[in-house]
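Trainee: What follows is a predicted protein model with its sequence.
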Amino acid sequence: MSLEIWFALVAATAALLIVPGPVVMLLFSQTLAHGRAVSSAAIPGVVLGDFCAMSLSLAGAGALLAASTQLFTLLKICGAAYLIWLGIKIWRTGLAPMDVVADKGQHSPWSIFRQAFVVTALNPKDIVFFVAFLPQFVDPQQPAMMQLVLIEATFLAMVIISTSTWIFIGGRLRAGLKNPKALSILNKCGAGALIGAGGLTAFAR
């Protein structure tokens, strides 16, 4: 892969990741509710979810989903339902105290990791998207495998930067708002956005 193609990959990935989606809504909501220390566990969950989506697309699952409307719709509805359920859960649970890092139950780092992975991996549009996205940066004159490894590594590295940035922003916002009522309203807005993202996912084509 030439340096020019790699820079094009970086630019395209940055443009893709800068647009807030369901994963960003989840990161933001969890950070507002529970703080950076807990929500940081979502980063490896998102990375693993994207890795699985890319691997499945390369293994042929993307083409299968593109060809099977029923399977695509089923996975899309499952992912949307999970987003809505998470939004309702965050709305009802509310905020953790500022001095509490995590509890041993539903707000543990493992729980946040699992939620981030499921939201990322259960998006059939991502799997289909990678089928079209990844080959754009493969030079047919060079071995494909090493190029695909570099493409995946670059994409996942930028995912880490993107998710870390959103969590940092959410953490700063949480720390800057001293009024519990205002923070609670903002948290409910984040939960509502997550529910809305689930609804849009369910009805989007």
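Mentor: Now that the structure is in, tell me what you want to look at. Numbers count the residues shown, from 1 in each chain.
Trainee: Only C-alpha atoms from now on, for both contacts and neighbour counts.
Mentor: Noted.
Trainee: Quick check: most distant residue from the centroid of the protein.
Mentor: The centre of the chain is farthest from one residue, Gln141, which by Cα atoms, centre = their mean lies 33.2 Å away.
Trainee: Next one for the comparison:
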Amino acid sequence: MNSVWLLFLPACFALNLVPGPNNLLSLNNAACHGLRLACLAAFGRLLAFAGMIALAASGLALVLQTSASLFLAIKLFGGLYLLWLAVQLWRAPAQSLEAGLPIQRANLWALARQEFLLAAGNPKAILIFTAFLPQFVDPRLPAGQQFALLGGTFLVLELVAVALYSLAGLHLGRLLAGQRARRLFNRCCAVLLGGAGLGLLLSRRPA
């Protein structure tokens, strides 16, 4: 499990750093309301992700234990999804900050609720927990414990990503929001995701 977890770390962190709507919201919140409020509001996002992880663990544990072919299908689908996401991220137009999400008033509950709703309604997040996490679960070992470790790692790294985006919004502001910087950042994440996808597709599957 240790070697699988070490493979999981960079791939997971690349997903955490993808400049999606929640990360852009943290950037905006920090720029407008400060670092503390932006980080606290992000716990709404973590709550939504924790619920998705629990649902994925309870629903896919039986699949992993009873069907090797379905496990392989999920693994292949997840690897191909990573490659597709890398290509989309590489080709994505670099939007400026003005094209982002509207800012709510400086109320922690309102901002946390917006984080929760954005995360819960994001189809890419659902795909991550149903196709990405199961690839790193060894069917020979208890699935619940592995989902807990991988899911907990994802949430911790997500909180790190929140802090980084909030700091960027607080200190870099317009520099990070520029098209050239966004394009470079998108392509760096695309390279990490593409490498992780190829590594998973070429890796030996557990018997």
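Mentor: Thanks, I have the structure now. The shown structure was predicted, so the numbers you read here are calculated from the model rather than taken from an experiment.
Trainee: if we can go back for a sec, okay, and the residue farthest from the centre of the first structure sits in which element?
Mentor: Under DSSP states H and E, no helix or strand contains Gln141 of the first structure.
Trainee: Same check on Leu82 of the second structure?
Mentor: helix 68-91.
Trainee: mind listing what's buried in that helix?
Mentor: Buried residues in helix 68-91 of the second structure, counted by 16 or more other Cα atoms under 10 Å: 71-72, 74-87, 89-90.
Trainee: Give me the longest helix you can find in the first structure.
Mentor: helix 144-176 (DSSP state H).
Trainee: for that helix, packing partners?
Mentor: helix 3-17, helix 22-34, helix 36-39, helix 42-58 (3 or more Cα pairs under 8 Å, 6 or more residues apart in numbering; DSSP states H and E).
Trainee: tell me the angle the helix or strand just after that helix makes with helix 22-34.
Mentor: Using DSSP H and E, the helix or strand that directly follows helix 144-176 of the first structure along the chain is helix 180-203. Relative orientation of helix 180-203 of the first structure versus helix 22-34 (axes from the mean of the first three to the mean of the last three Cα atoms, to 10 degrees): 160 degrees.
Trainee: now the angle from helix 180-203 of the first structure to helix 144-176?
Mentor: 150 degrees.
Trainee: distance of the residue lying closest to Leu173 of the first structure once chain neighbours are set aside from Ala157 of the first structure?
Mentor: Among residues not flanking Leu173 of the first structure along the chain, Leu32 sits closest, at 7.5 Å (Cα to Cα, 6 or more residues apart in numbering). Noted for Leu32 of the first structure: a distance of 24 Å to Ala157 of the first structure, by Cα to Cα, to the nearest Å.
Trainee: So those two - more neighbours on which side?
Mentor: Applying other Cα atoms under 10 Å to Leu32 of the first structure and Ala157 shows that Leu32 carries more neighbours, namely 29 against 12.
Trainee: Just tell me what that one corresponds to in the second structure.
Mentor: Using TM-score structural alignment, the partner of Leu32 of the first structure in the second structure is Ala31.
Trainee: ok, its match touching Arg174?
Mentor: No. The pair Ala31 of the second structure / Arg174 is not scored as a contact, 9.6 Å apart, by Cα atoms under 8 Å.
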